[in-house]
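A.B. asks: after the sequence you'll find the predicted model.
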Amino acid sequence: MLPIDVAAHSSRWRGRHPLEKALLGFGLTVTAVCLPPWPGGPLVAAATLAVLLGPAGVSGRRLWRAFRVPLGFCVTGALPLLVSVGGPDGLLAPAPDGPRHALDLLLRTSAASLGVLLFAFTTPVSDVLPRLVRAGVPAPVVDVALVMYRIGFLLLDSLAQVRRAQAARLGQAGRAAAWRSVAGLAATSFVRAFDRAARLQEGLAGRGYDGALRVLVPPARLSRRFLAAAAALLAALVAGTLVLKELGL
């Protein structure tokens, strides 16, 4: 299981309804995208970090390990805005207002990524998928997603086991050995994936699978106080951004 999934299963907000956390997390994401990047981006990012590290109880180290990957994509996406290709200034030249556009994009995307991480760190996938059927998503689609979610972790576990076995047999001792190990890892993982899928299908058939996976969904009720607090936070961020924008800050 990935660290972010472990954190979601042990989150302080695990017992809350996923809709509450979706309203807060994705609401912050939409707010970060729609508001002006300055000062909206820093305000949304600060509010999201305060919620993650405070009420949600996410550790700073675990949050940084998860955030640095999307942050890398944000930086990579902002860098091309610094230059322009072609034109009278040559094949490659600094773009007009490039730093400003790159900074705006970085502020928006990084703040929006934190909003998505808020939902991911507090809501396990196993709590969300079964409820999608009630929301109108076809049951076979949800079943396939649940099975793929399970197989994904089994495959990652198999990859880790094979890599440990290769390392114990000096499979990474040299460049040639490393390439052979990579080829063996790919072949073994391919075979194991099909084997695990076949065993899973046999297990479902042996348990009377009739086209629908029936799982127990933890009971959770919507909290009006939580929804009101989330709406108030989003409204305060919008109002604060617009006021600061009017003041020229």
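C.D. replies: Here it is on my side, so go on. Residues are numbered from 1 along each chain as shown.
A.B. asks: only C-alpha atoms from now on, for both contacts and neighbour counts.
C.D. replies: Will do.
A.B. asks: quick check: buried residues in stretch 111-131?
C.D. replies: 111-130 (16 or more other CA atoms under 10 Å).
A.B. asks: let me fix that, I meant to ask about stretch 44-53.
C.D. replies: Val44, Ala45, Ala47, Thr48, Leu49, Val51, Leu52.
A.B. asks: likewise stretch 66-82?
C.D. replies: Leu71, Cys74, Val75, Ala78, Leu79, Leu81, Leu82.
A.B. asks: how far does it sit from the chain's center?
C.D. replies: Stretch 66-82 sits 15 Å away from the centroid of its parent chain (CA atoms, centre = their mean, to the nearest Å).
A.B. asks: and stretch 148-161, by the same measure?
C.D. replies: With CA atoms, centre = their mean, you get 18 Å for stretch 148-161.
A.B. asks: below is structure B, check it against A:
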Amino acid sequence: MDYIAHNNELTETNPYFKLFLTLFPLILTLALDNLYFDIFIFIVMSIVILAIAKIDYRSYLKFLTIPMAFLVITCIFLILFFGKGDVIYETGIFGIVVTTDSWHYGIYTFFRVMGCLPSLGFLALTTPIAKIFHCLDTMKVPKIVIEIGLLMYNTIFIFLNEIDTMQKAQKTRMGYNSYMNSMKCLADLISSIFLRSLDKSETLQHSLDSRGYTGELPVYVPPKKEE
């Protein structure tokens, strides 16, 4: 994702404009709660990402895959266990039913989140993270929020690399070759990542201290263009 953000047709576009183009439809989508508007925003922002920014559709679909998986699970849970009203479907499992209210709740939640995803994706896929943090800094967002975001962003990529390395090591030792073996490998992976996270956090703190860390991380400032 970081590579895509640095290599697209809108990389050099004003980041403040892109931030506005993200927040404006995002706020409208959340405020209006209109099914047709959600679909409209999803289509328009997807066209901007694919046709104007010229981001590969496979990368865009991959970006949507993980949040979509969580969204579908959440909406199914809402439809089955929340809401009142007339029963429109009986599952026959422990008395679980789908009501008019729960169906409406689940569907509208699905499309509301679907309308928000391309807006966030537009900013994430077209703007390098350093420029986003610089914009937030100039907009007087609290320093602690920016620093937490910076550390989280850095840590995510570190642990993704760790997970990839550990999975490859497990597979070379005949891991994941059966269901029970996969469960055991997954448990070992989770426990190892937890221990690695403690070790990495301590290493990070030592690195910051050795570089004169005083409680505030520096934020990237883009160089001024020469006239």
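C.D. replies: In hand now; what should we look at? As the structure is a prediction and not an experimental result, all values here were calculated from the model.
A.B. asks: the buried residues of stretch 44-53 of the first structure into TSV, with extra columns for distance to Ala176 of the first structure?
C.D. replies: Formatted as TSV, the buried residues of stretch 44-53 of the first structure follow (distance: CA to CA, whole Å):
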residue	distance to Ala176 of the first structure
Val44	49
Ala45	46
Ala47	50
Thr48	47
Leu49	45
Val51	49
Leu52	45
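A.B. asks: quick check, nearest of the residues you listed to Ala32 of the first structure?
C.D. replies: Nearest to Ala32 of the first structure, judged by CA to CA, of the buried residues of stretch 44-53 of the first structure is Val44 at 6.1 Å.
A.B. asks: so what corresponds to the closest one in the second structure?
C.D. replies: Counting by TM-score structural alignment, Val44 of the first structure corresponds to Ile41 in the second structure.
A.B. asks: Ala53 of the second structure contacts Leu10, doesn't it?
C.D. replies: Yes. The pair Ala53 of the second structure / Leu10 is scored as a contact, 5.4 Å apart, by CA atoms under 8 Å.
A.B. asks: what residue of the first structure is the furthest out?
C.D. replies: Pro88 (41.8 Å; CA atoms, centre = their mean).
A.B. asks: quick check, it in a helix?
C.D. replies: No. Membership of Pro88 of the first structure in a helix is not supported by DSSP: H, G, I helix; E, B strand; the rest coil, which gives coil.
A.B. asks: helices of the second structure, start to end?
C.D. replies: 2-6, 15-32, 35-47, 57-81, 100-126, 129-138, 143-172, 179-210 (DSSP state H).
A.B. asks: these: which one's closest to Lys224 of the second structure?
C.D. replies: For Lys224 of the second structure, the closest of those is helix 129-138, at 13.4 Å, according to CA to CA.
A.B. asks: what's the counterpart of Leu150 of the second structure in the first structure?
C.D. replies: So, by TM-score structural alignment, Leu150 of the second structure is matched to Leu146.
A.B. asks: swap in His6 of the second structure?
C.D. replies: Applying TM-score structural alignment, one finds that His6 of the second structure aligns to His9 in the first structure.
A.B. asks: so its match touches Val125, yeah?
C.D. replies: No. Contact criterion CA under 8 Å: His9 of the first structure and Val125 do not qualify, at 9.3 Å.
A.B. asks: list the buried residues in stretch 11-24 of the second structure.
C.D. replies: Neighbour-count burial for stretch 11-24 of the second structure flags Thr11, Pro15, Lys18, Leu19, Leu21, Thr22, Leu23 (criterion: 16+ other CA under 10 Å).
A.B. asks: quick one: which of those residues is nearest to Lys171 of the second structure?
C.D. replies: Comparing the buried residues of stretch 11-24 of the second structure against Lys171 of the second structure with CA to CA places Thr11 closest, at 37.9 Å.
A.B. asks: centroid-nearest residue for the second structure?
C.D. replies: Pro67 (6.8 Å).
A.B. asks: any idea how far that residue is from Pro118 of the second structure?
C.D. replies: Counting by CA to CA, to the nearest Å, the gap from Pro67 of the second structure to Pro118 of the second structure is 11 Å.
A.B. asks: do the same with Val44 of the second structure
C.D. replies: Val44 of the second structure is 9 Å from Pro118 of the second structure, by CA to CA.
A.B. asks: what of Ile107 of the second structure?
C.D. replies: As judged by CA to CA, Ile107 of the second structure and Pro118 of the second structure stand 18 Å apart.
A.B. asks: equivalent analysis for Gln167 of the second structure, please.
C.D. replies: 31 Å.
A.B. asks: go on, Met68 of the second structure?
C.D. replies: Noted for Met68 of the second structure: a distance of 12 Å to Pro118 of the second structure, by CA to CA.
A.B. asks: correct me, but Tyr176 of the second structure touches Asp188?
C.D. replies: No. Counting by CA under 8 Å, Tyr176 of the second structure stays clear of Asp188, with 11.7 Å between them.
A.B. asks: just want to know which of these two has more residues nearby.
C.D. replies: A count of neighbours by other CA atoms under 10 Å puts Tyr176 above the other of Tyr176 of the second structure and Asp188, at 17 against 14.
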